[in-house]
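S.K.: with the input below, show me the fold.
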Amino acid sequence: MSNKNTKMSLSKATNVAEEINNIDTTEKKANDKISSKKKNVPNFKILNLIKEQQQAQRDAELKADEEAKENQRLQEEYERKKQEELLLLEKKREKKREAKKKRIQRQKQEGLYLTKEQREKHHRAQIQFESLGIHVPPRTNVQQSGIQKRILYNDFQKTNSTCITTPSTEDENSEEENICNEDLVQTKDTLRAPVICVLGHVDAGKTTILDNLRRTHVQDNEAGGITQQMGATNVPLDTIVERTKMSRKLISRQGDFMIPGLLIIDTPGHAIFQNLRSRGSSLCDLAILVVDIMNGLQAQTIESIRLLIDRQTPFIIALNKIDLLYGWKSNKEKDVESVLEEQDSFTQDHFEKRYDEIIVQFAKQGLNVALYYKNPNPNEYYSMVPTSARSGDGMGSLIAMIIETSQTNLAKHLSYTNELQATVMEVKAIHGLGTTIDVALINGCLSVGDKIIVGGQEGPIVTQIRRLLIPESNQELRDTNQYENKDKVMGTCVVKIAAKDLEKSLAGLPLFIARTHDEIDYFKNEIELILTTVLNSFKLKESGVYIQASTLGSLEAFLELLKIQKIPCSGVNIGPVHRKDVLRASTQLENDIKWATILAFDVKIERDAQDYAKTMGVKIFQNDEIYNLCSMFVAYQNQLIKENQDKYRHLAVFPCKLKILPQNIFNSRDPIICGVRIEDGFIKIGTPICVPSKDGIDLGRIASIEMNHKSLDIARKGSEVCIKIVSTTNDTAKMYGRHFDKDDILMSKISRESIDIIKAYFRDELQESDWRLIIELKKIFNIV
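M.R.: Model (predicted):
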């Protein structure tokens, strides 16, 4: 009985325990639900932050849309103004065309107008008549009121076709044409002086040839002995006659001279001065290509050939420096053909060898060349004249070939016209005259009192000619101080113009004459368009140096050199360095101190600009030789790099990957001395070493490097060296065999800071494979 009661008690106790467990389980589930509900309760602070962020994003988008609309409005306004300017310009051009059309109609009514075909017929007839000895009577002034007289052969007349008439009903333009034509009386005056350009390689003898022609020594005054700007020289007819007396047979028509002289432009010979040469060649009628007979065609020679071919400019080749031939005997009083025949056989052989090599070099450029006295067809072969600018051999023959080519092949092209064609070549301050401009006058005429328009630093300049100055014969305009005053000058010549407000005028741009307000506005727009087009063509960078040059051509040439040197440019200007230029350059201080630099080529620096540059921390380099100026900046750049390298070298970590040589373990704990093979990168003293495979434990820094018992500062990929690693922390020294072993690869411990320092100051010390290793290490060390 007692057992039965005991069993019943146990059964009840079990049931009670189960009910208690069920109750606990139910309460636990309820509590879990309550806690989960509490967890799902949102955090209102976070929601408010999210809302604020979304609102800020919407505000930023609205602001960006407004800015985009404003930029679009400004762009449309700019386009509208541009279209208005173009329409205004087109109206002015149309007005000019109408005026020209009316003038032609008036000339036709008066019987003064000649067609192009009639002018060509006259030119051919004139040459034929004179070759037969038939004299064409010159035009004479007939002072009969209301009566128009025309000279004989008027159907063939080219420039002299303008009839002499009392200018009672002519407008200002016709009066100016009659004034300019008063000097065109003799036959030779129907041709203008040809513009001769001299091109070739550096030190080929271009300026020396010009010195020989002028019998001056301009090269001594050049910066670095190399031409920096375009200089011009008037060579008169009497000089030509004297210099060609031994080679008169080369000039056809019984050695008669039809041209009044030569205008020679000395163009620079650098490869970098292509733009200056391009400007010179645009004025050029005939070129002298100077080739050093000892060196043949060189880089700038080939580039000059391409330039001349592209511009379809005829040229004569001066085979210069024949006095350097072995055993050469000079005789400048004879034609060079005769001088060559009088040379010894070994000298002639040397000449033939050099000559044949140069013929092959020209053939590779697709050109046929021949000695001028052996030229089978001048229309198919370029003539070569052996010369020596130093001894004078062949110079007379060269001048004679220039005259012959000008009077035959170029006679049509050299016909004088009244349309003004003039280019400002240089701006120069002259004591007693103030600021003047040197102008190459190709066609047309200039008179004292003419209103001229030239380009300026702050826009077109309108002024009036006060004085016209012509240099002495055979003197270069930029070098002589002896001038002759003229009331009127005609092309072709170089002339110095004195006028007001020329201080900020620019070289390299055309000069125009205006007689009415409409013409002034038209030519001002023309100059602005030319200058804007050129300046906008420069590809400037956000970070870079600031360039200041004396002329537009020099500026373009300088930028080309900087491009080759991989020096970026952030801003440009023409003329002296002013305070505003320093202010513009100072904006680069935010980017890099080395770019806060002004490179001033052939310009002066104003005193206030110098003081302001010192205050702002802007560096100014000034030089008259373009290559020296670049060298000065490169040296300054290297100096800054060296200073920064010394300053940050202790923070620079170079990439390396090392394989332990287990047979060369000399000390297993601090300092660890062991042999390693450099698998990749390179090591330097001070490089921190770690073991990435062992949680990146630091071993210390390399204290020394040895190879074959010789200490090294650096060891590169593939080398097997012994290194000593010294611990630099207070942690327990790491031990080879316990913390790492031969299977672990040792690496340099780089960081984001060390990578930035290497990029900024040690970039040149790394090879391409080193940069690839840096990328690999960035992934290993999780560097962003």
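
S.K.: contacts, neighbours, all on C-alpha from now
M.R.: OK.

S.K.: regarding this protein, what is its longest helix?
M.R.: helix 44-110 (DSSP state H).

S.K.: tell me what it is packed against?
M.R.: helix 517-536 (3 or more Cα pairs under 8 Å, 6 or more residues apart in numbering; DSSP states H and E).

S.K.: one more to put side by side:
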Amino acid sequence: DINEGFKPQTSEALEILKQFKTPFVVAANKIDLIPGWVASNNWCELFKNQPQKVLDLLDKKIYELVGHLFEHGFQSERFDKLTDFTKQVAIVPVSAVTGQGIPQLLLVLVGLAQKFLTHKLKQGEEGLARGTVLEVKEATGMGLVLDAIIYSGNLHKNDTLVIGSISGPIQTRVRALFETMPLCEIRDKKAVFKQVEEVKSATAVRISAPNLEGVVSGMPLIGFKPEKGLLESAMKDVMNQVESVILDVDGKGVIVRADSLGSVEALLKMLKEEGILVKSASIGNISKKDICEAESNKEAAPFSAVVLGFNVTAQKDVLDYAHQCGVKVITSEVIYKLIEEYKAWYEQLKLEMQQKELDKLVSPCKIRVLPDYVFRQSNPAIFGVEVLAGLLKLDTPMMNKEGKVLSNVKSIQEQQENLPQAESGKRVAISMLKVTIGRQINEGDVLYSAVPERDFKRYKELKHLLSEEQKQVLKEIAEIMRKHQPFWGV
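M.R.: Okay, the predicted model is just below:
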């Protein structure tokens, strides 16, 4: 849509085209919706009939597309201004409603195909039809049918058909072939079909055949005459195509589901570029089996306890089961959004795990013994303190300013209520065993938590999670400890 410009799906499509080095043309649609546009059937007169402000607006929108394409590494220009079709991408302004620009778009497509895809346009091996499944659906009066593109060879009624699937090749027989009437699109629900005896490449065709239950979109198919004796080689051929995608995984990592073989291939390629490992990839909606497979990663590789679904869904009972198992399910209709959501979840999980690890370390804190607030001198010593910095927790080992470890905090109370911890600024009563007020501890003393060297080093690695106050307390603790051990915590 020339009026809306680039969408996330556009960027994603460009990245896939770039990866597979596929030549393409940009159809800048809906020029008829540009304010003030004057329709004309004559392309040569089309731009001459437009007011100057309309032409300026059209140029602005086209050069916005040029800018976006440049950001993706493509040189481009409006097709009638191009100097080299082999080095620049053609942008053709069109209107699907009025038909303006459609002949020019087809002309550019044919020219590019002849230039870059000559070997792809050649017919395949004699007597062998090759194609790709577009969709499997229920058709009134026929049951399950499949829509396919035959891109090589000819397919006939009563031919043997071999179709790839996850569980193995499916063998069936063509009962009937249907082509759309002129100007109809095979995916359109209102499309009108006519029955034919034969279809030639390249053709969209609806195939009626038995045993189509296991067929899914994107799967390869091969058709041939029964008497040709090609069954074994055809079955091997289609499964090699399926396995080249499905088995191109790392054996460890996330679980991937997509709606078609092509989608799986594109998603795997983009995940690989992002350095995301894939344990298994398959076609179809997310199932409990996928959840179980992802759950098996949870203990050894928690960041892989996730199922990524592209253009697929998960039923409520599957999502409930995933929640019970602690498995993350992420679905999207846009690959890059799917990867972005996974990365965001990854970072959030990483943060949560690091925070849990922090909670297990000896918390850095600094306290001052309050004068005139000694409630018991020993066994245990009970006295009032003010938390000057950090977080004072139960069972925290404490040391004095010389670095001598005294004892652990046995209890924390505020107004006779037991607390698990006390934050900076609070005044609480604490109890400690094996110390006596007036000997090891005096009123007005400043005490620090006795952070082990191992914990201190880990804090250095996780310093992005610490407050400035916590960092300052750790710095003071390190200075105390380095008076006795110069390389402590280094």
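
S.K.: if we can go back for a sec, and the longest helix of structure 1, how far from the chain's centre?
M.R.: Centroid separation for helix 44-110 of structure 1 versus its chain: 31 Å, with Cα atoms, centre = their mean, to the nearest Å.

S.K.: in structure 2, what stretch matches that helix?
M.R.: Across structure 2, nothing matches helix 44-110 of structure 1 (TM-score structural alignment).

S.K.: helices of the stretch 251-400 of structure 2, residue ranges please.
M.R.: 261-273, 288-295, 316-325, 335-360 (DSSP state H, counting those that start in this stretch).

S.K.: residue 65 of structure 2: which of the ones you listed is closest?
M.R.: For residue 65 of structure 2, the closest of the helices of the stretch 251-400 of structure 2 is helix 335-360, at 19.9 Å, according to Cα to Cα.

S.K.: give me the outermost residue of structure 2 relative to its centroid.
M.R.: Distance from the centre of structure 2 peaks at residue 438, with 62.8 Å (Cα atoms, centre = their mean).

S.K.: and the counterpart of residue 194 of structure 2 in structure 1, how far is that from residue 500 of structure 1?
M.R.: Counting by TM-score structural alignment, residue 194 of structure 2 corresponds to residue 484 in structure 1. Distance of residue 484 of structure 1 to residue 500 of structure 1, given as Cα to Cα, to the nearest Å: 20 Å.

S.K.: next one: residue 733 of structure 1
M.R.: Residue 733 of structure 1 is 84 Å from residue 500 of structure 1, by Cα to Cα.

S.K.: and for residue 3 of structure 1?
M.R.: With Cα to Cα as the criterion, residue 3 of structure 1 and residue 500 of structure 1 are 140 Å apart.

S.K.: now swap in residue 746 of structure 1 and tell me
M.R.: Distance from residue 746 of structure 1 to residue 500 of structure 1, by Cα to Cα: 76 Å.

S.K.: of these two, who's got more company?
M.R.: More neighbours surround residue 746 than the other of residue 746 of structure 1 and residue 500, with 24 against 16 (other Cα atoms under 10 Å).

S.K.: map the more buried one onto structure 2.
M.R.: By TM-score structural alignment, residue 746 of structure 1 lines up with residue 448.

S.K.: and the nearest residue to that match once chain neighbours are set aside, what is it in contact with?
M.R.: Excluding its sequence neighbours, the residue lying closest to residue 448 of structure 2 (Cα to Cα, 6 or more residues apart in numbering) is residue 366, at 4.6 Å. If you count contacts by Cα atoms under 8 Å, 6 or more residues apart in numbering, residue 366 of structure 2 has them with 387-390, 392, 446-449, 473.

S.K.: give me the secondary structure label for the equivalent of residue 249 of structure 2 over in structure 1.
M.R.: Taking TM-score structural alignment, residue 249 of structure 2 has residue 538 as its aligned residue in structure 1. What DSSP: H, G, I helix; E, B strand; the rest coil gives for residue 538 of structure 1 is coil.

S.K.: contact partners of the helix or strand encompassing the match of residue 746 of structure 1?
M.R.: Following DSSP states H and E, one finds residue 448 of structure 2 within strand 446-449. Residues from elsewhere that reach strand 446-449 of structure 2, judged by Cα under 8 Å, 6+ apart: 362-369, 396-401, 477.
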